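Chemist: Sequence first, then the predicted structure:
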Amino acid sequence: MSRPLRTVPARLLALAMAAVTLTACSQAPAAQETRQAAAPQPGFPVTVENCGRELTFDQPPSKVVTGYHPSLETLLALGLGDRIAGRTFFGESAFLPGQKEQYDRIPQISETIMLPQKEVMLAQSADFVLDNAMASFDAAGGYATVEELDAAGSPVYILGGWCSPEEVLRFTIDDTFTDLRNLGKIFGVPDQAEKLVGELQAQLADVKKRVEGRTPVKVLATDGGKGPVNAYGGSGITQQMIALAGGENVLKDVKGDYTEVSVEKVSASQPEAVLVSDYATLRGEDMPSSPAKAEEAFAIAKNSPAAKDKRYLALPVAAQHPGYRNILAVTDIARFLHPDAFAQ
């Protein structure tokens, strides 16, 4: 699953992936020779699988470049901010507590949420690249490909396995835990990763206990539009977050994740609550605010309980892309849908 001054909208990164394929490749000999020359470290080498490729590390990365927001905040959550040498722009995005200060200290290498163009990217000499979509590795867009970065000793890891449109639809919350454990191995901090996984699993268990037995709230998840409507169907991250939070996606029978849905379909869906993708960074004529998008939804589903109650939640779009924030968002959505369950 977007960014500043007129670039590909973060939530639409999944659509951009349709034009990009990830070719299986192994780490470049040059990168391997560099690592073999380094002094061996306890617990290394480690090998993880990502996007059908095996990535082997003889030592923890120390010069990391991160892409869109969820990739940066996932590393920060693991306490790895000091390893990040460059990051993309997402300005006034919805930062988690304490992360904006860390974001400000990391050098910015791109004026958009996308990684920089090929020459600039290769010049970073990164020893690890973390992102959550394939759009920033599209040669047709002037970006360095996964293969080119790999050959330069900058192996790429894609969060959530969002390596193809099909894999976007197959994403499960468990993929987030796999990512955290893999990153823990790669950076030599498996205990930190396991601790974070345990905390997040406990949050999910708490939400499940609180909403269990309650009538699911009918939810429309939308990114705006007066016709057709940009909305979220029955596959992918948003669908799962709604279900885990005690909701029922009114478009669960619609194939796909982020997709276009007819006005008639939305009008007949009768949601009791609306989730609106919130792009805090981009605002303008082509990027309406969350309240404006909510009003669009209410106008289409005008006789619905959600419209009558003006009931909506602005959900940071970063939470709708792979990253550890997915689990935090489940709690936020559950509190919105079932406030009484969190009253105690």
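Modeler: Received it, and whenever you're ready, just let me know what you need.

Chemist: drop to CA atoms for contacts and neighbour counts, all remaining ones
Modeler: Will do.

Chemist: Please tell me I have it right and Ala151 contacts Ala30.
Modeler: Yes: counting by Cα atoms under 8 Å, Ala151 sits close enough to Ala30 to count as a contact (7.1 Å).

Chemist: Between these two, which is the more surrounded one?
Modeler: When Ala151 and Ala30 are compared on other Cα atoms under 10 Å, the one with more neighbours turns out to be Ala151, at 18 against 13.

Chemist: Look up how far Ala292 lies from that one.
Modeler: As for Ala151, its distance to Ala292 is 46 Å (criterion: Cα to Cα, to the nearest Å).

Chemist: now swap in Val217 and tell me
Modeler: 22 Å.

Chemist: Which one's more surrounded, these two?
Modeler: With other Cα under 10 Å as the criterion, Val217 and Ala292 differ in neighbour count, and Val217 comes out ahead with 20 against 14.

Chemist: can you map out the helices along the stretch 101-250 of the chain?
Modeler: Along the stretch 101-250 of the chain, the stretches classed as helices by DSSP state H, counting those that start in this stretch are 118-123, 146-151, 165-170, 173-186, 190-211, 237-244.

Chemist: how about the strands of this structure, start to end?
Modeler: According to DSSP state E, the chain carries its strands in the segments 46-50, 53-57, 64-66, 84-87, 128-131, 156-158, 217-222, 229-232, 247-249, 258-261, 273-278, 312-316.

Chemist: would JSON lines of the ones you listed with distance to Thr172 be doable?
Modeler: As requested, the strands of the chain are arranged in JSON lines below (distance: least, Cα to Cα, whole Å):
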{"stretch": "strand 46-50", "distance to Thr172": "15"}
{"stretch": "strand 53-57", "distance to Thr172": "19"}
{"stretch": "strand 64-66", "distance to Thr172": "22"}
{"stretch": "strand 84-87", "distance to Thr172": "26"}
{"stretch": "strand 128-131", "distance to Thr172": "17"}
{"stretch": "strand 156-158", "distance to Thr172": "14"}
{"stretch": "strand 217-222", "distance to Thr172": "18"}
{"stretch": "strand 229-232", "distance to Thr172": "15"}
{"stretch": "strand 247-249", "distance to Thr172": "16"}
{"stretch": "strand 258-261", "distance to Thr172": "15"}
{"stretch": "strand 273-278", "distance to Thr172": "20"}
{"stretch": "strand 312-316", "distance to Thr172": "19"}
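
Chemist: I'd like to know which of those strands is closest to Leu96.
Modeler: Between Leu96 and those, the shortest separation by Cα to Cα is 10.5 Å, and it involves strand 312-316.

Chemist: now the angle from the closest one to strand 273-278?
Modeler: What separates the directions of strand 312-316 and strand 273-278 is an angle of 30 degrees, with axes from the mean of the first three to the mean of the last three Cα atoms, to 10 degrees.

Chemist: one more structure, for comparison:
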Amino acid sequence: MKTLKRTWLVLTIATLSILAACGNGEEQKPATQSEQLDPAKAAATEVMIENNDTTQIYTEAPKKAISLNQHVTEIMLALGLEDSMVGTAYLDDEIYAPLKDVYDKVPVLAEQYPTKEQVIDAEADFLYAGWKSGFSEKGVGTPEELEALGIHTYLHTSSSITKPLLEDIFTDIRNIAKIFQVEEHGEALIEQMSKEVEDIRAKLPQSEDELRVLIFDSGKQDVTTAGQNFMNELVTVAGGKNIFGDVESGWTTVSKEDTVERNPEVIVVIDYGTTSAEGKINFLKNDPALKETDAVMNERFVILPLSAASEGVRAAEAIQILAQGFYPKSFQ
């Protein structure tokens, strides 16, 4: 993935350069007398976003944003918005390497979700959550509570729907770029991600049947796997077939018997938490039922970090990891 990482570095540097150039340009002028007298002209400068059952109206780009989950933190950094951020939170694992330098410039407010008091102390004007839990009672607070404090909110839509596609991530990126008035950077990021995916897809074998793939999150008595969440899209784009892609839910629990009957040829092991990927693979190799699948007998495992499996800027890298694991001869 050296080429991919170099591309990200070039994109990030270009984004920062554009932002610096914009900062040296003309300052935003106050509304003219005609604009003050004409509400239609003033309204033209507003940005309205429908999100999470709320209507958010922005009269200017947020200046003190906080990202609440890793994959949305990485989206903001990839858009060059670190100077508009007063905090981040909730890493799943190491930050995406091409973004680490800019990530280090932003304060980390909490290992998990920050408290409402921390958000207020940071004088935040915008909160960006990757998961619905961010805006729950157990998270930072509801959108209504935060709006009463003068804080805008955005919930990453592609992480909150069933069967999200790559295009849903692009919609989120466009919305964030629009909110922060960096639309050109948003389109450049989407174009780059799309090109990377197209280049990977071009290497996939065209004549072979799709591989039967099990996504293994965890499980002892039963198997926790992906139904129609984003992992289903990643596996499909990488040329595989999720054996539980017909289950109409996100993460789901299935029986070992059903797993053995569907007989995966490859197992994607999601790497996160206290049990290492190697530990999960050892479990699969020693489980009386699961060790009888083709994937385990042929030791065909692909390890994917949880952060890469989320609906963020690592989508192309995740597809690359999967495609190489599914069809290694095509990527030699």
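Modeler: Here it is on my side, so go on. On a predicted model such as this, the values are computed, not experimentally measured, just so you know.

Chemist: TM-score for these two?
Modeler: Remark: TM-score between the superposed chains equals 0.81 [TM-score structural alignment, normalised by the length of the second structure]; 291 aligned residues with a Cα RMSD of 2.3 Å.

Chemist: Deepest in the core, which of the strands of the first structure is it.
Modeler: Comparing these on average neighbours per residue, with mean count of other Cα atoms under 10 Å, the densest one is strand 64-66 at a mean of 27.

Chemist: Can you name every helix or strand that that one contacts?
Modeler: Packed against strand 64-66 of the first structure by the contact rule (3 or more Cα pairs under 8 Å, 6 or more residues apart in numbering; DSSP states H and E) you find strand 84-87, strand 128-131.

Chemist: mean shift of the first one relative to the second structure?
Modeler: The one in question is strand 84-87 of the first structure. Compared with the second structure after the fit, strand 84-87 of the first structure shows a mean deviation of 0.9 Å (mean Cα distance after the TM-score superposition for the first structure).

Chemist: how about the strands of the first structure, which one is nearest Arg170 of the first structure?
Modeler: Using Cα to Cα as the criterion, the shortest distance between Arg170 of the first structure and those is 13.1 Å, found for strand 258-261.

Chemist: Tell me the helices and strands packed up against the closest one.
Modeler: For strand 258-261 of the first structure, the packing partners by 3+ Cα pairs under 8 Å, 6+ apart come out as strand 229-232.

Chemist: Quick one: the residues in the second structure that the strand it packs on pairs up with.
Modeler: Taking TM-score structural alignment as the measure, the second structure aligns residues 223-226 with strand 229-232 of the first structure.

Chemist: again with stretch 178-188 of the first structure
Modeler: Residues 171-181 of the second structure are where stretch 178-188 of the first structure lands, counting by TM-score structural alignment.

Chemist: what's in contact with the matching stretch?
Modeler: Contacts of stretch 171-181 of the second structure from elsewhere in the structure, counted by Cα atoms under 8 Å, 6 or more residues apart in numbering, are 47, 49, 58, 60-62, 75-76, 79, 156-158, 183-187, 190.

Chemist: What residues sit buried inside that stretch?
Modeler: For stretch 171-181 of the second structure, burial by neighbour count (16 or more other Cα atoms under 10 Å) applies to 171-180.

Chemist: same thing with stretch 74-84 of the first structure?
Modeler: Of the residues in stretch 74-84 of the first structure, 74-78, 80-81, 83-84 count as buried by neighbour count, 16+ other Cα under 10 Å.

Chemist: now those residues in a markdown table, with distance to Ala273 of the first structure?
Modeler: Converted to a markdown table, these look like this (distance: Cα to Cα, whole Å):
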| residue | distance to Ala273 of the first structure |
| --- | --- |
| Thr74 | 29 |
| Leu75 | 32 |
| Leu76 | 32 |
| Ala77 | 30 |
| Leu78 | 33 |
| Leu80 | 37 |
| Gly81 | 37 |
| Arg83 | 41 |
| Ile84 | 39 |
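
Chemist: ranking the helices of the stretch 101-250 of the first structure by burial, who's on top?
Modeler: Each of those was scored by mean neighbour count; the highest is helix 237-244, a mean of 23, by mean count of other Cα under 10 Å.

Chemist: average offset between that helix and the second structure?
Modeler: Relative to the second structure, helix 237-244 of the first structure is 0.6 Å off (mean Cα distance after the TM-score superposition for the first structure).

Chemist: quick one, that helix and strand 217-222 angle?
Modeler: For the pair helix 237-244 of the first structure and strand 217-222, the angle between their directions (the same axes, to 10 degrees) equals 170 degrees.

Chemist: I would like the residues contacting helix 237-244 of the first structure, please.
Modeler: 171-173, 204, 207-208, 219, 221, 232-233, 248-249, 252, 257, 320-322, 326-327, 329-330, 333.

Chemist: Show me how far that helix is from its chain's centre.
Modeler: 13 Å (Cα atoms, centre = their mean, to the nearest Å).

Chemist: Hey, what's the angle from that helix to helix 190-211? Just curious.
Modeler: Calculated by the same axes, to 10 degrees, helix 237-244 of the first structure forms an angle of 50 degrees with helix 190-211.

Chemist: Around Ala89 of the second structure, how many other residues sit close by?
Modeler: The criterion is other Cα under 10 Å. On that basis, Ala89 of the second structure has 20 neighbouring residues.

Chemist: Then the one 3 residues further on?
Modeler: With neighbours defined by other Cα under 10 Å, the count for Asp92 of the second structure comes to 18.

Chemist: And for Asp101 of the second structure?
Modeler: By other Cα under 10 Å, the residues close to Asp101 of the second structure number 12.

Chemist: Ok, which of the helices of the stretch 101-250 of the first structure comes nearest Lys310 of the first structure?
Modeler: Within these, the stretch nearest Lys310 of the first structure is helix 237-244; the backing value is 18.7 Å (Cα to Cα).

Chemist: show me what contacts the closest residue in space to Ile84 of the first structure that isn't next to it in sequence?
Modeler: Counting by Cα to Cα, 6 or more residues apart in numbering, Ile84 of the first structure lies nearest to Val64, which is 4.5 Å off, once chain neighbours are set aside. For Val64 of the first structure, the contacting residues are 83-86, 126-130, by Cα under 8 Å, 6+ apart.
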